[in-house]
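Trainee: here is a sequence together with a model predicted from it:
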Amino acid sequence: MEVQVKESRLRTSNGYPIAVSKFFCNTPTKHSLVISSATGVLQKYYANFANFCASKGVVVYTFDYAGIGKSNSSIKELKKYTGNLISWGQNDQAAIVALAKEEHPDATLTLMTHSVGGQILGFNPNHGLIDKVIMVASQGGYWKDFEGYHQTKMWLFWYVLIPLLTPLFGYFPSKKLALFENLPKNMVYEWASWGRQSSYMMHFKNAEFLFDKIKLPILSWSFPKDFYAPEKTVDWLADQYKNAQIQRVHYAEEKKRQPGHFGFFKTAFKELLWEQNLHWIFNDSLV
């Protein structure tokens, strides 16, 4: 089936417009999918996977968080953005979920999260519109939960780079460090405050935290040699959704190709991972 892509902008409840891409075919659909990106990763990174799912009859929505990519027009606007990391869940992810459900009310809605996308699900007031969740390398970020050199890198990130560079630039200059997209200041300040705590975001738990209210089926993936989301940290985040129906899958060590943190969405893993997850979307099982 021929896939079409429609781009639009959606104003969220806190007033910031975010860029949305909708992948679809002109056929009746029983399934819709929202992809919630990793930190500072543009929605275009997920386009191949979105095209694949859309070609199988799934309507897919991707988006850039406020302040990121097409949802931000300039450095000047990035400096003005006042939202934090929680607002990415409360406003951005929530808005796209609501859009998907509004446009396809009878479709089964799956939320697929990559990395931080699974963290901010715990702040999404529209979680009741979602039927199931796939978490791809979604993890906690306490620096001591990482190992070796990567533990040192996480410590430097939370304690040195973000506190030092953000006030100098008025935003976190990720591009200058060859990391990912530039990030809003309030978002990285909150992110760093989480990363310095052994209970990560749960150290700050209050009424905004909806983790305990989420009772969805969740398929949570982790991968060997994923230094951004080691198995221990993925286990930790899954445990925060105490009332959800968790299916934890750690990708088999014996596989020749390892996706690491970003490979899941590359075409090389179409047969090994994409087909399995599409089957889970359709049938609630990987095989």
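Mentor: That came in fine, so what should we check first? Since this is a predicted model, take the numbers as computed values, not measurements.

Trainee: please make it C-alpha for all contacts and neighbour counts, starting now.
Mentor: OK.

Trainee: list the residues that contact the closest residue in space to I120 that isn't next to it in sequence.
Mentor: Distances taken as C-alpha to C-alpha, 6 or more residues apart in numbering put G89 closest to I120, at 4.5 Å, once the chain neighbours are dropped. By C-alpha atoms under 8 Å, 6 or more residues apart in numbering, G89 lies in contact with 117, 120-124.

Trainee: how much space between G89 and M112?
Mentor: Between G89 and M112 the computed distance is 13 Å (C-alpha to C-alpha, to the nearest Å).

Trainee: what of F262?
Mentor: 14 Å.

Trainee: could you do G260 as well?
Mentor: Counting by C-alpha to C-alpha, the separation of G260 from M112 is 17 Å.

Trainee: more neighbours: those two, which one.
Mentor: M112 (22 against 18; other C-alpha atoms under 10 Å).

Trainee: helices or strands up against the helix or strand that one falls within?
Mentor: Using DSSP states H and E, M112 sits within strand 108-114. Under the contact criterion of 3 or more C-alpha pairs under 8 Å, 6 or more residues apart in numbering; DSSP states H and E, strand 108-114 touches strand 31-36, helix 94-103, strand 132-136.

Trainee: got the angle between it and helix 94-103?
Mentor: 160 degrees (axes from the mean of the first three to the mean of the last three C-alpha atoms, to 10 degrees).

Trainee: strand 108-114: what's the following helix or strand?
Mentor: Per DSSP H and E, the first helix or strand lying C-terminal to strand 108-114 is helix 116-120.

Trainee: all helices for the chain, in order.
Mentor: 47-55, 75-80, 85-87, 94-103, 116-120, 148-156, 162-169, 185-195, 231-240, 275-283 (DSSP state H).

Trainee: tell me the angle of the first one relative to helix 275-283?
Mentor: Spelled out, that is helix 47-55. Using the same axes, to 10 degrees, helix 47-55 lies at 40 degrees relative to helix 275-283.

Trainee: over to the longest one?
Mentor: Note on geometry: by the same axes, to 10 degrees, helix 185-195 and helix 275-283 are set 100 degrees apart in direction.

Trainee: for the fourth one, same thing?
Mentor: Calculated by the same axes, to 10 degrees, helix 94-103 forms an angle of 60 degrees with helix 275-283.

Trainee: helices or strands up against helix 94-103?
Mentor: Helices and strands touching helix 94-103, by 3+ C-alpha pairs under 8 Å, 6+ apart, are strand 31-36, strand 58-63, strand 108-114.

Trainee: this is the comparison structure:
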Amino acid sequence: MNLQDMPPLAPSQIVLSPHTAIAGEAFREPAADGFILGGFTWRHAPQDIARPIVIINAATSVRCRHYSRFADYLFANGFDVITYDYRGIGESRPASLKDLDASWSDWGALDFEAMLKRAQREFPGQPIDVVGHSFGGCAAGLGASGHLIRRLVTVGAQFAYWRDYAPAHRWRMFGKWHVVMPLLTRIFGYFPGKRLGWLEDTPAAVVRDWSTPTAQYETRPSGRTISAKTGGLPFALVTAKTLAISISDDPYGTIPAIERLLGYFSNSTNTHLRIAPEDIGEEEVGHFAFFRSPYQATLWPIALSWLQSGELAPDIPGRLVPRS
């Protein structure tokens, strides 16, 4: 299943009760550098300090609207939820991307960090959980307030090291993401992914991070910058109980790719669950489909159970990947 095959999902605008809950309420939030981010909030009322608030981190250049039905699902199961777009994408896109200096590390250290601060302010005292898709799992380790995260669920989370791509797709993906994407970015000043049907249009510095063919995040362009500023990467600040979900037909989220990122979460208790499509009666799932509503009955309960208890249910599909 390709991303371009899936229509964007509009946030739910259903008011479940005018006095108790609102779903999909738009907000604007400034990051520490003043950049204004856009997103949506699913909020129960009255506030309950026992109710967790979940922040959903999107994949690279995927709009937060793609996760709206999953947010509805978490909301219906008793969570407050925040979805948002990284700078340059969707609700956080400025008039021009050519002049936008926005990297992967900005998306984590500034944009995700702003959501952690918003969660603290808007939902005081409530536990903060995070769901991260693809690069969104990496972004969860880049915020200076990562110690606030109680539980973390990642799906296909990695930072696109080309040798980790599935062997059957590796060279095609290398050509697409490490040759064509940076070449077009150099021509246009940003990556025109939307007109190609590949991704949303993407800032140039994000493309440089993605396309740099190195195995360590700290050797990506913005990884070097954040490491120099802080004396190292902030992943170790995260102590959350972490579930990494990978799908066996995901050409990005291979076992080496997932384990490479998990290695940075050195102070977390990490569990890696590997699921094959046939485990849930499907022929394919891939990298993007986990958050589509057809998987509400098969895949979503896995993430829900972890967010609720920090444990896997005994009858879950898939297998645990031994930690090295």
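Mentor: Perfect, I can see it now. As the structure is a prediction and not an experimental result, all values here were calculated from the model.

Trainee: relative to the second structure, what is the average displacement of the strand holding M112 of the first structure?
Mentor: Following the fit onto the second structure, the mean deviation recorded for strand 108-114 of the first structure is 0.7 Å by mean C-alpha distance after the TM-score superposition for the first structure.

Trainee: in the second structure, what range does that strand match?
Mentor: Alignment of strand 108-114 of the first structure against the second structure: residues 127-133, by TM-score structural alignment.

Trainee: list the buried residues in that stretch.
Mentor: 127-133 (16 or more other C-alpha atoms under 10 Å).

Trainee: over to stretch 172-183 of the first structure?
Mentor: By neighbour count on 16+ other C-alpha under 10 Å, the buried set for stretch 172-183 of the first structure is 172-174, 181-183.

Trainee: which residues sit against that stretch?
Mentor: 39-42, 67-69, 78, 162, 165-166, 171, 184-185, 188.

Trainee: ok, of those, which come out buried?
Mentor: 39-42, 67-69, 78, 162, 166, 171, 184-185, 188.

Trainee: M135 of the first structure: which of the residues you listed is nearest?
Mentor: T39 (14.1 Å; C-alpha to C-alpha).

Trainee: quick check: closest non-adjacent residue to the residue nearest the centre of the first structure.
Mentor: With distances taken as C-alpha atoms, centre = their mean, G117 lies nearest the centre of the first structure, 2.2 Å away. Spatial nearest neighbour of G117 of the first structure, excluding adjacent residues (C-alpha to C-alpha, 6+ apart): S36 at 5.1 Å.

Trainee: same check, this time on V234 of the first structure
Mentor: Using C-alpha to C-alpha, 6+ apart, the nearest residue to V234 of the first structure is Q139, at 4.1 Å.

Trainee: list the contacts for the equivalent of L184 of the second structure over in the first structure?
Mentor: In the first structure, the residue matched to L184 of the second structure (TM-score structural alignment) is L165. L165 of the first structure sits next to 171-173 when contact means C-alpha under 8 Å, 6+ apart.

Trainee: surely the residue nearest to the centre of the first structure touches G40?
Mentor: No: look at G117 of the first structure against G40 with C-alpha atoms under 8 Å: they stay out of range, at 10.9 Å.

Trainee: burial of S74 of the first structure, as a residue count?
Mentor: Around S74 of the first structure there are 12 residues (other C-alpha under 10 Å).

Trainee: what do you get for A297 of the second structure?
Mentor: 10.

Trainee: also the one 4 residues further on?
Mentor: The criterion is other C-alpha under 10 Å. On that basis, P301 of the second structure has 17 neighbouring residues.

Trainee: re the thing from before, out of the helices and strands packed on strand 108-114 of the first structure, the one nearest W280 of the first structure is which?
Mentor: Closest among these, using C-alpha to C-alpha: strand 132-136, at 9.0 Å.

Trainee: list of residues touching stretch 185-199 of the first structure?
Mentor: In contact with stretch 185-199 of the first structure (C-alpha under 8 Å, 6+ apart) are residues 79, 82-86, 141-144, 155, 157-159, 162-163, 166-167, 170-172, 200-201, 203.

Trainee: return the members of those classed as buried.
Mentor: Buried by 16+ other C-alpha under 10 Å: 79, 83-86, 141-144, 155, 157-159, 162-163, 166, 170-172, 200-201, out of those.

Trainee: if we go by neighbour counts, what in stretch 266-280 of the second structure is buried?
Mentor: 268, 270-277, 280.

Trainee: wait, I meant stretch 190-210 of the first structure
Mentor: By 16+ other C-alpha under 10 Å, the buried positions in stretch 190-210 of the first structure come out as 191-197, 199-201, 209-210.

Trainee: next, the distance between the ends of it.
Mentor: First-to-last residue span, stretch 190-210 of the first structure, C-alpha to C-alpha: 17 Å.

Trainee: tally of neighbours for the aligned residue in the first structure for H287 of the second structure?
Mentor: Following TM-score structural alignment, the counterpart assigned to H287 of the second structure within the first structure is H261. Residues near H261 of the first structure, counting by other C-alpha under 10 Å, number 22.

Trainee: identify the residues contacting the counterpart of F63 of the first structure in the second structure.
Mentor: In the second structure, the residue paired with F63 of the first structure according to TM-score structural alignment is Y84. For Y84 of the second structure, the contacting residues are 37-40, 56-58, 64, 91, by C-alpha under 8 Å, 6+ apart.

Trainee: mind doing that once more with 6 Å?
Mentor: Applying C-alpha atoms under 6 Å, 6 or more residues apart in numbering to Y84 of the second structure gives the contacts 38-39, 64.

Trainee: save these as CSV, and put in distance to Q308 of the second structure and neighbour count too.
Mentor: Output for these, formatted as CSV (distance: C-alpha to C-alpha, whole Å; neighbours: other C-alpha atoms under 10 Å):
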residue, distance to Q308 of the second structure, neighbour count
G38, 27, 21
G39, 24, 23
C64, 23, 26
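
Trainee: which of those are also in contact in the first structure?
Mentor: By both residues aligned by TM-score structural alignment, their matches' C-alpha atoms under 6 Å, the contacts of Y84 of the second structure still in contact after alignment to the first structure are 38-39, 64.

Trainee: narrow those to those in strands?
Mentor: 38-39 (DSSP state E).
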